[in-house]
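>>> no letters, just coordinates:
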């Protein structure tokens, strides 16, 4: 199972998504017997890579926010 295949939500995987959707359109019965399986595997790998990139970016943002909040707490504690 994969997430919804919307191109604007998965810019890194757009090319593979388009190929996968074309394969499904070109082979309406073949898709059930593995005609598009190779593309599905590539798509899953791409989604994993995309998720890892997003996770890293989110971690960096949360780290910066945590540091900012800690410095603000120190400033407020010093003023009291």
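Nice, thanks for sending it over. Quick caveat: nothing in here was measured; it's all calculated off a predicted structure.
>>> contacts, neighbours, all on C-alpha from now
Fine.
>>> residue 34: neighbour count?
11 (other CA atoms under 10 Å).
>>> how about residue 23?
17.
>>> for the one helix or strand residue 49 maps to, name the packing helices and strands.
In the assignment (DSSP states H and E), residue 49 maps to helix 37-79. With contacts taken as 3 or more CA pairs under 8 Å, 6 or more residues apart in numbering; DSSP states H and E, helix 37-79 sits against helix 14-26.
>>> got another one to weigh against that:
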């Protein structure tokens, strides 16, 4: 099961792969159940994972920055 595949949540590269996967599922009604779309699905999973990893790294960087600002304020408050 994938995360939400709405286009506004993903990069253009992932959106292209998502559209290919949807088209494959529409064009191959029964064959999709025996794995005809698996290669595209694997590419989608890798793309979504790379987005998630990048988002997590950005969130960690923002958290570290926020924590350092709070620590500075606390230390300034103790010095006064």
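In hand now; what should we look at? All values reported here derive from a predicted model rather than from experimental measurement.
>>> any idea what the TM-score is?
After superposition, the two chains reach a TM-score (TM-score structural alignment, normalised by the length of the first structure) of 0.91; 79 aligned residues with a CA RMSD of 1.0 Å.
>>> distance from the chain centre to the helix holding residue 49 of the first structure, please.
12 Å (CA atoms, centre = their mean, to the nearest Å).
>>> how close does the aligned partner of residue 63 of the first structure in the second structure get to residue 71 of the second structure?
With TM-score structural alignment as the criterion, the equivalent of residue 63 of the first structure in the second structure is residue 64. Going from residue 64 of the second structure to residue 71 of the second structure by CA to CA, to the nearest Å gives 10 Å.
>>> what is the burial count for the match of residue 63 of the first structure?
By other CA under 10 Å, 12 other residues sit near residue 64 of the second structure.
>>> ok, residue 21 of the second structure to residue 56 of the second structure distance?
25 Å.
>>> ok, these two, which is more surrounded?
residue 21 (21 against 12).
>>> skip the chain neighbours and tell me the closest residue to that one.
residue 40 (5.9 Å; CA to CA, 6 or more residues apart in numbering).
>>> report the separation between the one you found and residue 75 of the second structure.
Distance, residue 40 of the second structure to residue 75 of the second structure, using CA to CA: 53 Å.
>>> now do residue 62 of the second structure
Residue 62 of the second structure is 20 Å from residue 75 of the second structure, where distance means CA to CA.
>>> mean distance, stretch 47-64 of the first structure to its aligned residues in the second structure?
Superposing on the second structure places stretch 47-64 of the first structure at an average distance of 0.7 Å from its equivalents, by mean CA distance after the TM-score superposition for the first structure.
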